[in-house]
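**Student:** Output the structure for:
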Amino acid sequence: MTTRIAALTQQILPEIIRIRRHLHQHPELSWQEKETTALIRDWLADHKIEFRSAENMYATLALIPGKQTSPIVGLRADIDALPIQEATEVPHRSQNAGVMHACGHDGHTATLLGATWVLAQLREELPGTAACVFQPAEENGGGGRELLASGFLNDLDIKAFFALHTWPYIPLGTIGVRYGGMMSAIDDFKIIVHGKSGHAAHPLTAVDPVWISAQIINAVQGLVTRERHGADPCVITVATIHGGIADNVIPAQVEMAGTIRTIQAETRTRMVRRFIELVQSVAQTFGATAEVAIEHGYPPLLNTGHLVELIAQTGTELLGADKVIELHEPSMGGEDFAYYLQKYSGAMFRLGVGPRPSLHSDKFDFDDNALAIGINMMATVAMKFLQSSS
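**Tutor:** Next comes the predicted model:
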């Protein structure tokens, strides 16, 4: 079966490369993926693959029932781009000013179209159904959360979900796997430190929120270095600070914003609570007050162990054991595939495209040489899961 999947992958590959480059040329931001979705649906229709269109969002579900309709395995790709002006010189660079595929979602979409087609050619031998989800708004808007909350998949008894993500930090020709926590939870914060304005030459008559904010920035790093286990990842970053309009005036307030990243649920709860307590207590110590607002974002992405093992075994079979890299540290970035893994068993793996510029760089472009590996992996993992579950 793996030989047939590999042959079918090579058969569809030239078309998938063209699609990937077209998607790269025509990127669309989160919740605006109209033309991307039209391309996906037209392509599925042209290849006689059944699909459903979501209401009120640009989501598409391709369904490939096999010789039996259950079990069902889910495959997911994100389709949106980023608000970045592309600086590459490739012929297929973005034609949409200020928007580019800097995170590989063009490659994810093209890969899943290829895997969908391969599985459709094998439907007579497919021991179940493949449900392939093309999801909007991963980058900015929690499209995964909204799609699941909409009930779009509720009538399907999906037993497991799989996804891949481009990874320029491991070599082309490899995949990366990680057991357990793969990506972090996101909790963004905004702080307003309220002091008392006054003349910069007479700080005794004021309560200086600029200086107090500096104490807060230093203090919260103590949470990372002193209030967590060394093997329990956590990042706290103050990313913006704004205050004051003149060099001789102590302002009345300073605003800061940033993010807290954690992997473990208990650590997430404790760090957010202690962060609020510490910010407010430092401000109070120096005669100020602090408002702290927390915006809870994506949960941590927690892979299911035996499904990571399935991916690793498949990668070893298709690529060789030396091409399957176990990632020993999680990424502290966020990923809304985490919402799927709160509801379903499943796993994400990394698709190596390195060396390349980093994700979210204006110089990043997906490597088309990775498409065949991605298609082959996704189709084979889906087939193997159905075979083992039927």
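**Student:** Please count neighbours and contacts with C-alpha atoms only from this point.
**Tutor:** OK.
**Student:** Give me the helices and strands touching the helix ranked longest in the chain, please.
**Tutor:** What stands out as the longest helix in the chain, according to DSSP state H, is helix 2-25. Packing partners of helix 2-25 (3 or more CA pairs under 8 Å, 6 or more residues apart in numbering; DSSP states H and E): helix 105-121, helix 371-389.
**Student:** Show me what counts as buried in stretch 367-376.
**Tutor:** Asp367, Asp368, Ala370, Leu371, Ala372, Ile373, Gly374, Ile375, Asn376 (16 or more other CA atoms under 10 Å).
**Student:** typed the wrong thing, it's stretch 64-72
**Tutor:** Buried, per 16+ other CA under 10 Å, within stretch 64-72: Ile64, Pro65, Gly66, Ser70, Pro71, Ile72.
**Student:** farthest-separated two in the residues you listed?
**Tutor:** Greatest spatial distance among the buried residues of stretch 64-72 (CA to CA): Ile64 and Pro71, at 11.7 Å.
**Student:** Overlap of the contact sets of these two?
**Tutor:** Thr129 (CA atoms under 8 Å, 6 or more residues apart in numbering).
**Student:** Can I get the helices and strands packed on helix 2-25 in TSV including distance to Gly198?
**Tutor:** Below are these laid out as TSV (distance: least, CA to CA, whole Å):
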stretch	distance to Gly198
helix 105-121	51
helix 371-389	61
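**Student:** between the ones you listed, which gets nearest to Ala293?
**Tutor:** Closest among the helices and strands packed on helix 2-25, using CA to CA: helix 105-121, at 31.2 Å.
**Student:** how about the residue nearest to Leu156 when sequence neighbours are not counted, what does it touch?
**Tutor:** Closest residue to Leu156 apart from its sequence neighbours, by CA to CA, 6 or more residues apart in numbering: Ile72 at 7.5 Å. Ile72 is in contact with Gly128, Thr129, Ala130, Ala131, Leu156, Asp157, Ile158, Lys159, Ala160, Leu386, counting by CA under 8 Å, 6+ apart.
**Student:** Could you report the separation of Ile72 from Ala54?
**Tutor:** Distance, Ile72 to Ala54, by CA to CA, to the nearest Å: 19 Å.
**Student:** Just among the contacts of Ile72, which is most surrounded?
**Tutor:** Ala130 (31 neighbours; other CA atoms under 10 Å).
**Student:** next helix or strand past the longest helix of the chain?
**Tutor:** helix 34-46 (DSSP states H and E).
**Student:** this one next, for a side-by-side:
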Amino acid sequence: MNTLDEARKLKSWMVKLRRDFHMYPEPSFEEVRTSKVIAEELKNMEIDVAAVGKTGVIGLLKGKNQGKVIALRADIDGLSVIEKTGLSYSSKNPGYMHACGHDTHITKLLGAAKILSHFKNELCGSVKFIFQPAEELGAGAAYMIEHGVLENPKVDMIVGMHTFGLIEIGKVVVQEGFLMASIDTWHLTIEGKSCHGSSPWQGIDAMPCALSVMKGFETIVTRFNDARNPVVINIGTVNAGERFNVVPGKVEITGSNRTFSEYSREMIPKWMKKMIDNVCDTYGCKAQFGYEMGCGPTVNEIVSTEFVKKSVVGVIGEENIIQIPPIMGSEDFASYLKKVPGTFLILGGGNKEKGYMYSQHSNYFTIDEDCLSVGASVYAQIACDFLKN
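**Tutor:** Below is the predicted model:
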């Protein structure tokens, strides 16, 4: 079977489907319309459908015998981003946009499901299609795992794929080992004592304390952490003050941290806490520090990655398989890889000639829809090769 030819036959259907998803992005764990459409499409293919919680969806395509089980996963949530693409099918949900390509992920996986449903009698085993909510929160994969997505039947290998707007269409990243970093989030409240802006000595200004703490976080990256293990400490929001003539008595800060190193990941909150306590003591402030561990780094298993590479080469050729430096962005697909052998691919969706070269989460994020056929065929080919014996 030439899966790329089969996928190209579905292009108009996939484009229409993708644009529909693009128009109606939904928040994490609130993807009600999206999951409803997914379930309807799977049922039309005569694929068994099961709901997972409020918005998770599993499709199970059974081959001619029980055999092995391969899982293919797509994330389905949108982002709280205001779309500025000007496309005719721009978001109709104010304040939300499919700015990370999840609309293409859903469509590629549904395309693969449609292809495979036509050839199910040739499959020795089953394909489990996982449509997962809340990837943008880093919580959806763990939620699906807790609800048994990898069991009944037990998954032997799992594959995921992400569309990247800055990688040229027709290219696919297939590489073993560390691909994406971990992500953990934190919030910090620094409390001083507000007073009139004309008499700052009558209070305790929380602002200079907060600035010193934030500057200290830079030292953690450059002096505490081993420079051979990259770390990112990102300060995302800073909120302080009530009026122009009042000394701020409280500063609230939130952020996120990323790394590939388990040691650095364990030590960062300890280093941060020490920095916060020492600086606050100097300025006479108090602090409340909360830290939440998210998903770990995405590490592609060697054997699965080598197997998948052969399938991808069969679809697009060796010359279109590329390697990239590990990405400091994160993916909760990492949670599946801790439980089951598998690999995570990156699909090129950019096109310089068409002017489609946008980074993820951009208000202008746009992809070349020809990538849908490539993604669907890659998914289908991997499943066929895994289940052909």
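**Student:** care to give me the TM-score?
**Tutor:** Once superposed, the chains reach a TM-score of 0.92 (TM-score structural alignment, normalised by the length of the second structure), with 384 aligned residues with a CA RMSD of 2.0 Å.
**Student:** if we can go back for a sec, just send the buried residues of stretch 367-376 of the first structure back as a markdown table, with distance to Glu146 of the first structure too.
**Tutor:** Below are those laid out as a markdown table (distance: CA to CA, whole Å):
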| residue | distance to Glu146 of the first structure |
| --- | --- |
| Asp367 | 30 |
| Asp368 | 30 |
| Ala370 | 30 |
| Leu371 | 28 |
| Ala372 | 30 |
| Ile373 | 30 |
| Gly374 | 26 |
| Ile375 | 26 |
| Asn376 | 29 |
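**Student:** out of those residues, who's nearest Asp232 of the first structure?
**Tutor:** Closest to Asp232 of the first structure, out of all of these and judged by CA to CA, is Gly374, at 30.9 Å.
**Student:** That closest one against Ala110, yeah?
**Tutor:** No. Using CA atoms under 8 Å, Gly374 of the first structure is not in contact with Ala110; the gap is 9.5 Å.
**Student:** Strands of the stretch 201-350 of the first structure, residue ranges please.
**Tutor:** 234-242, 249-250, 253-262, 289-296, 301-303, 324-326, 346-354 (DSSP state E, counting those that start in this stretch).
**Student:** residues in contact with the second one?
**Tutor:** Pointing back at strand 249-250 of the first structure there. Lys196, Ser197, Gly198, His199, Ala200, Pro203, Ala206, Asp208, Pro209, Val210, Gly244.
**Student:** What's the match for the last one in the second structure?
**Tutor:** Looking back up the chat, that one is Gly244 of the first structure. Residue pairing (TM-score structural alignment): Gly244 of the first structure is matched to Gly241 of the second structure.
**Student:** what's the neighbour count on that match?
**Tutor:** 16.
**Student:** Thought Asp205 was touching it, still the case?
**Tutor:** No. Here Gly241 of the second structure does not reach Asp205: they are 10.1 Å apart, not a contact under CA under 8 Å.
**Student:** so what's in contact with these two at the same time?
**Tutor:** With CA under 8 Å, 6+ apart as the test, Gly241 of the second structure and Asp205 both reach Val247, Pro248, Gly249.
**Student:** dump the residue contacts of the aligned partner of Gly151 of the first structure in the second structure.
**Tutor:** Under the alignment (TM-score structural alignment), Gly151 of the first structure maps onto Gly148 of the second structure. Taking CA under 8 Å, 6+ apart, we find Gly148 of the second structure in contact with no residue.
**Student:** Quick one: neighbours of Val324 of the first structure, just the number.
**Tutor:** Val324 of the first structure has 23 nearby residues by other CA under 10 Å.
**Student:** Just tell me what it corresponds to in the second structure.
**Tutor:** By TM-score structural alignment, Val324 of the first structure lines up with Ile321.
**Student:** correct me, but its match touches Lys171?
**Tutor:** Yes. Using CA under 8 Å, Ile321 of the second structure is in contact with Lys171, at 6.0 Å.
**Student:** ok, back up a step: which one of the strands of the stretch 201-350 of the first structure lies nearest to Asp42 of the first structure?
**Tutor:** strand 346-354 (26.6 Å).
**Student:** by contact count, what packs against that closest one?
**Tutor:** Going by 3+ CA pairs under 8 Å, 6+ apart, strand 346-354 of the first structure lies up against strand 158-171, strand 175-177, strand 301-303, helix 305-319.
**Student:** is it possible to export the ones you listed to CSV including distance to Met256 of the first structure?
**Tutor:** Output for those, formatted as CSV (distance: least, CA to CA, whole Å):
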stretch, distance to Met256 of the first structure
strand 158-171, 31
strand 175-177, 36
strand 301-303, 27
helix 305-319, 39
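**Student:** Closest one of the buried residues of stretch 367-376 of the first structure to Ser184 of the first structure?
**Tutor:** Once CA to CA is applied, the member of these that ends up nearest Ser184 of the first structure is Gly374, at 23.6 Å.
**Student:** Pro269 of the second structure matches what in the first structure?
**Tutor:** Checking TM-score structural alignment: Pro269 of the second structure goes with Val272.
**Student:** Help me confirm that Asp205 of the second structure comes into contact with Lys193.
**Tutor:** Yes. Using CA under 8 Å, Asp205 of the second structure makes contact with Lys193 at a distance of 6.4 Å.
**Student:** Compare neighbour counts for the two and give me the winner.
**Tutor:** Set Asp205 of the second structure next to Lys193 and count neighbours by other CA under 10 Å: Asp205 wins out with 26 against 17.
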